[in-house]
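S.K.: Predicted model and sequence follow; I will ask about them next.
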Amino acid sequence: MYYSSYALLTIILIVICNYDVFVKDDYFEILEDVGPYRHYLCAVVVFLITDTMWGVLYEYHLVALCYIDTVLYFITLSTVLYLWTRYVVIYLKTEDKIGTIIMKSGALAAIVTIILLIVNFFHPIFFKFTLDGVYVPKVMRNVLVTIEVVLYFSSSMLAFYVSRKQKNNYRFRVVGGVGLLLTVFGVMQFYVDKLPLSTIGYTIGTSLLHSFVLEDEKKESNRRLKRLLEHEKKQYEELEKTRKIAFVDALTGVHSKHSYFEYEKVLNKRIENKEGLQFAVIVFDLNNLKKINDELGHDCGDKYIKDGCKLICNVFAHSPIFRVGGDEFVAVLQGRDYLNREYLTKTFSRMVMNNTEINGVVVAWGMDEYIVEKDDDYQAVFERADKKMYENKRQLKEKKVFNDV
């Protein structure tokens, strides 16, 4: 019974160690070669089940059932061999002439095994049971084990060869080592057929593959994913910087001219859709900027622009402010500022008038409102506001002249 007990323990260990491969999709999401490996593992488990059953049935001399189980044993053994060669060739990405020969040889061995097992039913060439229930291996069993050893050894050498070509990929060396391990245990099984030596080989081999191939592939994939996420984060940050440069005015920190055009497109779309908008446009223009630049320098001119912008932002704090020219700003009043537009414009006008007395920043302004029944686009509102701004600019200049006199 120890034979069956060991095989059963191996099944439990393989299923526990490879639970994520059998059940979860974690590996499938990050590794493209897991499918062939899962097929190989499933075949190994089925093979071990037949191996487990064989020990029990043979122990209790259930010859008929043991015969059926032995047939299944050799079928699954040859299937495991084929799926192993398939996995190795696909994993190594060596579907060239040598890889194809190894994989097709595994498939041929599986097909021939099935045919010979059918023949064995009529003429024992694989195995037989004596009348008293003793298992007797025949010549074709030895041939199958020999083919198994040759193919495991060939796949091992192929893995070592590819590993050397591809800068000694150590995972390929692990695959080659597992193939060599299965070769050794296959040779041992050839001479000692009553011990579960193949089972021991599969136990060690699948453990090595899971720990040093699949887990390492998963870690490497996670590292690649981490680098990709870091790269995307860096790209996003660069994009944000670019967007900020494009949409934010560098001098004043308010919205740029580009941002203004985009905002205008949005408003025009909403006007076209008859959304019943309520908004007002205020056009601002700083007086005397050219004179300040000429007489005091551009640094003073920049400060003058920033002071004018600060004045606008402080009063119209809940509206988007756009710098659309050197000394020109636009505010689009909606919501709270739109409802309080009369109060805000009076406050702003009073502050500007005070500044004319103390030689502070002077900002001409003009406001007009969107009229649903009248305006087909934003530009119509802007033009009326712009016209009013120039009228206010003229009045402020006249007041300045009057004060100078």
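M.R.: Yep, it's here.

S.K.: When you work out contacts or count neighbours from here on, use the C-alpha atoms and nothing else.
M.R.: Fine.

S.K.: Tell me where the stretch 301-405 of the chain has strands.
M.R.: 321-323, 328-333, 363-369 (DSSP state E, counting those that start in this stretch).

S.K.: Now find how far off-centre the first one is within its chain.
M.R.: Spelled out, that is strand 321-323. Distance of strand 321-323 from its chain centroid, counting by CA atoms, centre = their mean, to the nearest Å, is 39 Å.

S.K.: Second structure for comparison follows:
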Amino acid sequence: MSYSIIGIIAIMVHLIINRDMLWHYSDYTDVPAYREYRDYIFGMLFFCAADVLWGFFNDLKMIVPLYAITVIYFVTMMAGFLLWTRYVAAYMEGDNHSVFRRVLTAVGVTLFVCELVILTVNFFVPIKFYFDENAVYHAGMARYATLGMQVVLFIITSIYTFVTKSPSESATKRLRRSVGLFGILMAALIILQIYYPMLPLYSIGYLMSSCLLHSFVVEEEKDEYRKNLKEMLDRTQQQSLELGDARRKIYTDPMTGVGSKQAYLEEIDSLDAKIRGGKADDFGVIVFDVNDLKIINDTKGHDVGDVYIYNASMLICEFFDSCPVYRIGGDEFVVILQGEPYKSRRERLAAFEAQMDSNLHAADKVVISSGLAEYESGADTHYLAVFERADQQMYMRKRALKKKKKKKNPTRQTSSRSRR
């Protein structure tokens, strides 16, 4: 049982240090050679499990189960070696390593296939191993040959990782040295395994080397991935802020802060699409026009006129809060009413017009003409039809306001007309 303890410890350590990679693998799919590393971890786990069972059956001296688990032991050993070659080949990315990757992968597959052939032959001729009548294990020449080939390949790969450079920024010199040290350590313990077949040195090599690989390669790669992800998120956030600023500039009128002409045109397109598709809900349009702006610009200057326009927009927003307000021309505004504001449209407009009537008789107060029209389903085939009716209502209101103003101050009104 003492032989199996090492394999049990190796399994526990692998499960602990690689828990994220094994159970939360979707978080690390962008880590270089992640999938190959994960496959390699599973290969080590299967080998260590086979090693544990080998120690158990060896203590029981059960020849048939012991023979079977020994075959599985060598198959999982070579499978683990093959998965390691795939991991290193994937890790050494870039065109500079393409030949090495192909050769390493081909050798790994070849050794695995040879191992299967040798184990098949071993059923008939004990060239790999055999057990005597006392269930004592005896190694054959093929065992030494396959282990020796692994040693050679581990050493060659380690030397390659030490002396070559990688084009990948994440594959730093320290990380490549860690991969190389992994190979050297495994080669050394396999050599000891050759001379001491009854010790679980291969499992010890997997345990120590994988801890090294995980600490200095996988964790570094995950840190690099997290760093790159954070930088990407920061860039995305900055771009989003910049895009938000750009959108605000495009869709916001710079003078008044209400919706711009571009925003208004896009809203029209959206409403027209709904009308064409028969999905338009009830909506209303109010057209506004600021009265006497030309007189103010001519007599007081455009700066005062700009303030006048701004104050007009604030009045509209005050009475039509929660509604999109658009400035579509120098002194023209539009409000589109939908949902709850649409239901209270007439009350809102009545309150607004009452305020305008009051402003008409006060000095320096903004006066705005307005006109309302509602969308008529089945009759209106596009937004413009609703707008034109609202525009006509606005001009009727403008004429009515002028008449009221003329009645109050006919001399001043006449003077104003002469100036215009």
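M.R.: Received the coordinates, thanks. Being a predicted model, the structure only gives us computed values, none of them experimental.

S.K.: still on that earlier bit, I'd like the strands of the stretch 301-405 of structure 1 laid out as JSON lines, including distance to residue 28 of structure 1.
M.R.: Output for the strands of the stretch 301-405 of structure 1, formatted as JSON lines (distance: least, CA to CA, whole Å):
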{"stretch": "strand 321-323", "distance to residue 28 of structure 1": "51"}
{"stretch": "strand 328-333", "distance to residue 28 of structure 1": "53"}
{"stretch": "strand 363-369", "distance to residue 28 of structure 1": "60"}
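
S.K.: Determine which of these approaches residue 215 of structure 1 most closely.
M.R.: strand 321-323 (55.1 Å; CA to CA).

S.K.: Let me have the strands of the stretch 301-405 of structure 1 in JSON lines, extended by mean neighbour count and distance to residue 70 of structure 1.
M.R.: As requested, those are exported to JSON lines (neighbours: other CA atoms under 10 Å; distance: least, CA to CA, whole Å):
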{"stretch": "strand 321-323", "mean neighbour count": "25", "distance to residue 70 of structure 1": "85"}
{"stretch": "strand 328-333", "mean neighbour count": "23", "distance to residue 70 of structure 1": "86"}
{"stretch": "strand 363-369", "mean neighbour count": "24", "distance to residue 70 of structure 1": "93"}
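
S.K.: Nearest to residue 11 of structure 1, out of these?
M.R.: It is, among these and with distance given as CA to CA, strand 321-323, at 71.3 Å.

S.K.: counterpart of that closest one in structure 2, which residues?
M.R.: Per TM-score structural alignment, the counterpart of strand 321-323 of structure 1 in structure 2 is residues 325-327.

S.K.: how big is the offset of the matching stretch relative to structure 1?
M.R.: For stretch 325-327 of structure 2, the mean deviation from structure 1 after alignment is 1.6 Å (mean CA distance after the TM-score superposition for structure 1).

S.K.: outside of that stretch, which residues touch it?
M.R.: 253, 258-261, 263-264, 316-317, 333-336 (CA atoms under 8 Å, 6 or more residues apart in numbering).

S.K.: Hmm, residue 185 and residue 201 of structure 1 touching each other?
M.R.: Yes: between residue 201 of structure 1 and residue 185 a contact is recorded at 5.7 Å, counting by CA atoms under 8 Å.

S.K.: Between these two, tell me which one has more neighbours.
M.R.: Between residue 201 of structure 1 and residue 185, residue 201 has the larger neighbour count (other CA atoms under 10 Å), namely 21 against 18.

S.K.: Which parts of the stretch 201-350 of structure 2 are helices?
M.R.: Along the stretch 201-350 of structure 2, counting by DSSP state H, counting those that start in this stretch, helices occupy 201-213, 219-251, 261-276, 293-300, 302-319, 340-343, 345-360.

S.K.: Find the one among the ones you listed with the highest mean neighbour count.
M.R.: helix 201-213 (a mean of 22; mean count of other CA atoms under 10 Å).

S.K.: Centroid-nearest residue for structure 2?
M.R.: residue 233 (8.4 Å; CA atoms, centre = their mean).

S.K.: That residue -> structure 1?
M.R.: Checking TM-score structural alignment: residue 233 of structure 2 goes with residue 229.

S.K.: ditto for residue 209 of structure 2
M.R.: Checking TM-score structural alignment: residue 209 of structure 2 goes with residue 205.

S.K.: what residues are up against that match?
M.R.: 178, 181, 182.

S.K.: Structure 2: which residue goes with the second one?
M.R.: Using TM-score structural alignment as the criterion, residue 181 of structure 1 maps onto residue 185 of structure 2.

S.K.: For that match, give me its contacts.
M.R.: 205, 209.

S.K.: same check, this time on residue 34 of structure 1
M.R.: 21, 27, 28.

S.K.: Of these, grab the buried ones for PyMOL.
M.R.: To isolate the buried members of the contacts of residue 34 of structure 1 in PyMOL, using 16 or more other CA atoms under 10 Å:
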select buried, resi 21+27
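
S.K.: Let's have the contacts of residue 34 of structure 1 in JSON lines, adding secondary structure and distance to residue 139 of structure 1.
M.R.: Formatted as JSON lines, the contacts of residue 34 of structure 1 follow (DSSP: H, G, I helix; E, B strand; the rest coil; distance: CA to CA, whole Å):
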{"residue": "21", "secondary structure": "helix", "distance to residue 139 of structure 1": "37"}
{"residue": "27", "secondary structure": "helix", "distance to residue 139 of structure 1": "42"}
{"residue": "28", "secondary structure": "helix", "distance to residue 139 of structure 1": "42"}
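
S.K.: and of the contacts of residue 34 of structure 1, the nearest to residue 265 of structure 1?
M.R.: residue 28 (45.8 Å).

S.K.: Surely that closest one touches residue 35?
M.R.: Yes: using CA under 8 Å, residue 28 of structure 1 is in contact with residue 35, at 7.4 Å.

S.K.: what's the overlap in contacts for these two?
M.R.: Joint contacts of residue 28 of structure 1 and residue 35 (CA under 8 Å, 6+ apart) do not exist.

S.K.: before we move on, back to that, so which of the contacts of residue 34 of structure 1 would you say is closest to residue 63 of structure 1?
M.R.: Among those, and counting by CA to CA, the member closest to residue 63 of structure 1 is residue 21, at 36.0 Å.

S.K.: For residue 36 of structure 1, which residues are in contact?
M.R.: So residue 36 of structure 1 contacts 83, 86, 87, 90 (CA under 8 Å, 6+ apart).

S.K.: Mean per-residue distance, the host helix or strand of it versus structure 2.
M.R.: Element membership for residue 36 of structure 1 (DSSP states H and E) is helix 34-59. After superposition onto structure 2, helix 34-59 of structure 1 lies on average 2.8 Å away from the residues it aligns with, using mean CA distance after the TM-score superposition for structure 1.
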